[in-house]
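Asks: I'd like to go over a predicted model; first the sequence, then the structure.
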Amino acid sequence: MSDVAAIDTLWPGSPYPRGATWDGHGVNFAVFSEHAEKVELCLFDERGHERRRLALRECTDQVWHGYLPQARPGLAYGYRVHGPYRPQDGHRFNPHKLVLDPYAKDYVGTLRWHDALYGYTIGHRREDLSFDRRDSAGHMPKCRVLEGAFSWGDDRRPRVPWNDMVVYETHVRGYTMRHPDVPPSLRGTYAGLSTAPAIDHLRRLGVTTVELMPVHAFPNDRHLAEAGRQNYWGYNTLGFFAPEMRYAASRKVKEFKTMVRALHAAGIEVILDVVYNHSCEGNQLGPTLSMRGIDNAAYYRLADDRRYYHDVTGCGNTLNVEHPRVLQLVMDSLRYWVEEMHVDGFRFDLASALAREGGRVDHLGGFFDAVRQDPTLNMVKLIAEPWDLGDGGYQVGNFPLGWAEWNDRYRDGVRAYWKGDSGRLGEFARRLTGSSDLYGRAGRRPNASVNFVAAHDGFTLHDLVSYNDKHNEANGEDNRDGHNHNLSWNCGAEGPTEDPQVLALRERQKRNLLATLLLSQGVPMLLAGDEAGRTQQGNNNAYAQDNEISWVDWARRPEDEALTDFVADLIALRKAHPSFRRRDFFADHRGDRGHQVRWLRPDGGDMAESHWDEDFARCVGMLIFGDQLVETDARGVRRVDDDFWLMFNAHHEDVRFDLPPWAGAGWRWRLDTAEASTAACTARAPVAGGGAVVVRGRSLVMLMRPRGAEPA
């Protein structure tokens, strides 16, 4: 680390690259501010005391810059930015407030909440129009110059094809906090996720891709800190380049890189859940921590009166990616995580907010143009949460080519069907076959749909079949927070119960939902712990529960182990058979054109158009013809897939499915969700055309007929 007391020389430096960059001899500092009148670089010693203020006298194209020839990695710094304080005009400069570099790649220290962190005087009758002169530096973390060298060795991206992906949404901290085989000092950290026990479970399941909930640096919200709680989810970004150090056992950035390298070595991709739609600075009454104090009018979307923010995120502000320098900030951040941190893609929180131009969602806007032409970003996985909270923000099915989307229509359609709601059979079939009605119009493929039945926001799978209503009392908001429309069903008792019939039905419903997910066209996404019955005790909004409510519980019951084996077997089945991970949509998901798929009633007759919307209809058979899907392996062997007969019964009573005579012979049992194990049904006698299968109430049965291989 540099001797701050000895630093007294500032050279002109360069406006690029942005941030603090060590070149082996010194450090270049560059920060964008369109409306600033003066920018001071503040240097701090190891105890966090400010020792030097150096004015950046060079400003090139609105980028303020300077070079410290004596500076070294480890140097702690921040900025004080001078300019007008006129909130009514959108300007909130206050040099009494230390502000963090938006391009900082590392931080030292933590944010300690205090009224001095606000640019205005809290409690003043004029609110944010007042001006606070207290120095905030003593309560702020500091940026730290990073030396980014790392030995990646032979690290290679797994580059899993979209149609082969199985995504596992998890939380760095929550995944290992209760893992008995992870060393206690590493639990809840990047290093913990790098350990063999943590990775072995992912490999046991057959997961190809982990999607990590936010790891960009974020503070604990003030109202949570004062209530003794913690922002667990992390959807409130402080810095777009720095990994969150709460998750680093070593407190070093390279620990994140080590985790990525370890997962890649196991053949597992790493996708980051990223939040570029807003920052942690909140609305006009929020703190001044970074971009607000550097140039509020440039970095944020402002309302017409300029004092207030155009908020389509529900978090107080929206990042102004229409501004070329703000768009550059986002793009530079994305490239940094790909090039320097080796991540394999991104899931964009409230992605519609990034598409807005002039307040409207424009999918041909600057952000998408920039991503599409970028030679780094157009080679990684891009997944949108395709909505925000503004007008016209719900955009499921409308994102550009090259993007996948979280498909909440899939979630709701599958939940409602297995819950037993009426009139849902047609919607269920559309979601099961890849949602061609949403993605086929623009030439997109089934892998544009990221399918899920549970995610971090909402009930876990266990709670989905155990609670009719949310139970968020632990959040301290009188159970007012969280969604009320969960499409859940408690199977006859609310929450924990000893009733064996209720418990058996719940386990069956879990298997129904998981089997449907893993046999659907599109990209399946599992929520961490759903493969083993993880519960949040009915909490469907556990954003502030950094405790046993949210953490994965590794103390498994026998039924939990059975469910894990069930999921692993289904993933293996999916991987072995391209019929469940097609690159293209079925020719006609409601007919037999091309004999790719055929839909049948329980009596063996073909489904007519009128049958799909009948209120009482809760049963359908799906025949997939494997000979219409041909693959040739590396040895030149032409392989056709097997045939599959799926029978879905969401009715509470047993239903007889007749196999018509033309179905032929050789149909073997492969899956029956009425059984706890997939192996339990495979010993049953084969079924031939003209025979029948009884599908028990609320169950899914699958028969398969092997076809084998033939010479190319």
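Replies: That came through, no problem.

Asks: From here on, just use CA atoms for contacts and neighbour counts.
Replies: Fine.

Asks: Just give me the neighbour total for D304.
Replies: Neighbours of D304 under the rule other Cα atoms under 10 Å: 11.

Asks: Same check on D61?
Replies: Neighbour tally, D61, other Cα under 10 Å: 10.

Asks: what residues are up against it?
Replies: Neighbouring residues of D61 by Cα atoms under 8 Å, 6 or more residues apart in numbering: there are none.

Asks: now swap in A298 and tell me
Replies: Contacts of A298 (Cα under 8 Å, 6+ apart): S33, E34, N320, H323, V326.

Asks: The second one: neighbouring residues, count only.
Replies: Per other Cα under 10 Å, the neighbour tally for E34 reads 18.

Asks: Just give the number of residues close to the closest residue in space to it that isn't next to it in sequence.
Replies: Sequence neighbours aside, Q62 is the residue nearest to E34 in space, at 5.1 Å (criterion: Cα to Cα, 6 or more residues apart in numbering). Using other Cα under 10 Å, the number of residues around Q62 comes to 15.

Asks: Got another one to weigh against that:
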Amino acid sequence: MSEGSREVWPGRAYPLGATFDGNGTNFALFSEVAEQVELCLFDEQGAETRLPLEEVDAFSWHAYLPSVGPGQRYGYRVHGPYAPEHGVRCNPGKLLLDPYALAIEGQVTWDAACYSYNLGDEDSINEADSAPFVFRSIVQHPHFDWGGDRRPDTPLHESVIYEAHVKGMTKCHPEVPEELRGTYAGLAHPAIVQHLTSLGVTAVELMPVHQFVHDHRLVEQGLRNYWGYNTIGFFAPHNEYAASGNRGEQVNEFKYMVRTLHEAGIEVILDVVYNHTAEGNHLGPTLCFKGIDNRAYYRLVGKTPEYYYDTTGTGNSLNVQHPHTLQLIMDSLRYWVTEMHVDGFRFDLAATLAREFHEVDRLSTFFDMIQQDPVINRVKLIA
């Protein structure tokens, strides 16, 4: 690990995430509780360079690096209070994903360092470096040749929606080349497209394709998270479904799949899981949100904020009462429509997103934002 010696400019507080402009990359990360944020860059050999972000505007820590471009591996370390009893869990020993990462490389190799406490002693703090065991965020080039792509825009009452799993749909299909089976490219193969059109399908509803985690408990049992309802990256297509690579290639492969299905008159609807994340409860790992701003991202129990208010059965619930968390969800939805050209969403446990306090509220802020958004209110929405 080395301290940064790269050229660093102030950059912009918005948009959040890593934004490549053709010459360099702007990095911006939201945190209300951070006292210092380090941008961590990784080279081809895995060596880490840490660059303190000196500029802060409206709780957005930011910098522009003129020398950084697509394919760059990065993450964040957030310095600040570690006081679970007050709902804050900053720990600079943990390398954190960018919540706005457009591409994610790798998976978690489960180790005690992935946790902010010593296993078996939840009141302790574990400051071991998690970098060798966790994901890398990837700077992504935004360009893709969409050609003349147009949304099929099939009226809902005429829609025939086929629920599909990217891997399961093609993994054993004899007409799909073996190297494409179980991938976005496999789903775009002529044999699959012909099968869907022969059935009269007008839309595929893909089970979760946001980057997800294989739970520690499952891995210990020799199992995998097949279904994907354990999101860690709301902007990044799951990297294990890509035939072309997972250092940004998965993004273009997903776009190619959408373009191909659109050419056949088939819409793409995503099953999305915005109600919780893969970080679990107070005994879960620190991979992203928990270490950046635990109180902003998660609903906590009022008088005992070391615990998570869980209406999902997964250990945590996203805090849709916080304006930044609502912004994250809306930014993610808009990104998948405008940049990835998807045609709609099916919301997993949508009732959780509508809980202002305890009960489901049909007049909730989340529903209001959906209805008023000029991008999202035009696509298919299923709850």
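Replies: Nice, I can see it. All values reported here derive from a predicted model rather than from experimental measurement.

Asks: Kindly provide the TM-score of these chains.
Replies: Once superposed, chain against chain, the TM-score is 0.97 (TM-score structural alignment, normalised by the length of structure 2); 377 aligned residues with a Cα RMSD of 1.2 Å.

Asks: quick one: the residue nearest to E34 of structure 1 and S33 touch, right?
Replies: Yes. Counting by Cα atoms under 8 Å, Q62 of structure 1 touches S33, with 5.8 Å between them.

Asks: Trace the residue nearest to E34 of structure 1 over to structure 2, please.
Replies: Under the alignment by TM-score structural alignment, Q62 of structure 1 pairs with F59 in structure 2.

Asks: OK, contacts around the residue positioned nearest the centre of structure 1?
Replies: Structure 1 has D273 as the residue nearest its centroid, 4.1 Å off, counting by Cα atoms, centre = their mean. Shown in contact with D273 of structure 1 (Cα under 8 Å, 6+ apart): E211, L212, M213, P214, V215, F346, R347, F348, D349.

Asks: Name the helix or strand for the residue lying closest to it once chain neighbours are set aside, please.
Replies: Once flanking residues are discounted, D273 of structure 1 sits nearest to R347: 4.6 Å by Cα to Cα, 6+ apart. Element membership for R347 of structure 1 (DSSP states H and E) is strand 345-348.

Asks: against structure 2, where does that strand fall?
Replies: The aligned range for strand 345-348 of structure 1 is 344-347, by TM-score structural alignment.

Asks: what about the matching stretch, how far off from structure 1?
Replies: Following the fit onto structure 1, the mean deviation recorded for stretch 344-347 of structure 2 is 0.3 Å by mean Cα distance after the TM-score superposition for structure 1.

Asks: Now tell me what touches that stretch from outside.
Replies: So stretch 344-347 of structure 2 is contacted by 205, 268-274, 337, 379-383 (Cα under 8 Å, 6+ apart).

Asks: hang on, the earlier thing: residues in contact with the match of Q62 of structure 1?
Replies: Contact partners of F59 of structure 2, counting by Cα under 8 Å, 6+ apart, are F30, S31, E32.

Asks: Verify the stated contact: the first one with W61.
Replies: Yes. The pair formed by F30 of structure 2 and W61 meets the contact definition of Cα under 8 Å, at 6.2 Å.

Asks: For those two, indicate the residue with more neighbours.
Replies: Remark: of F30 of structure 2 and W61, W61 carries more neighbours, 28 against 25, as counted by other Cα under 10 Å.

Asks: Do I have it right that that one meets L39?
Replies: No. Counting by Cα under 8 Å, W61 of structure 2 sits too far from L39 to count as a contact (9.7 Å).

Asks: shared neighbours of the two, anything?
Replies: L53.

Asks: Please pull up the equivalent of Y274 of structure 2 in structure 1.
Replies: Aligned partner of Y274 of structure 2 by TM-score structural alignment: Y276.

Asks: what number of residues lie near that match?
Replies: If you count neighbours by other Cα under 10 Å, Y276 of structure 1 ends up with 26.

Asks: ok, now the one 10 residues further on?
Replies: Around G286 of structure 1 there are 18 other residues, counting by other Cα under 10 Å.

Asks: Please give me every residue in contact with it.
Replies: Here G286 of structure 1 is in contact with Y118 (Cα under 8 Å, 6+ apart).

Asks: Quick check: which element contains R77 of structure 2?
Replies: strand 73-79.

Asks: Mind giving me the packing neighbours of the helix or strand that that strand is followed by?
Replies: Tracing the chain past strand 73-79 of structure 2, the next element assigned as helix or strand by DSSP H and E is strand 82-83. On a contact count with 3 or more Cα pairs under 8 Å, 6 or more residues apart in numbering; DSSP states H and E, strand 82-83 of structure 2 meets strand 88-89.

Asks: Tell me the residues of structure 1 aligned with the strand it packs on.
Replies: Mapped onto structure 1 using TM-score structural alignment, strand 88-89 of structure 2 spans residues 91-92.

Asks: S333 of structure 1 belongs to a helix?
Replies: Yes. S333 of structure 1 sits within a helix when classified using DSSP: H, G, I helix; E, B strand; the rest coil.
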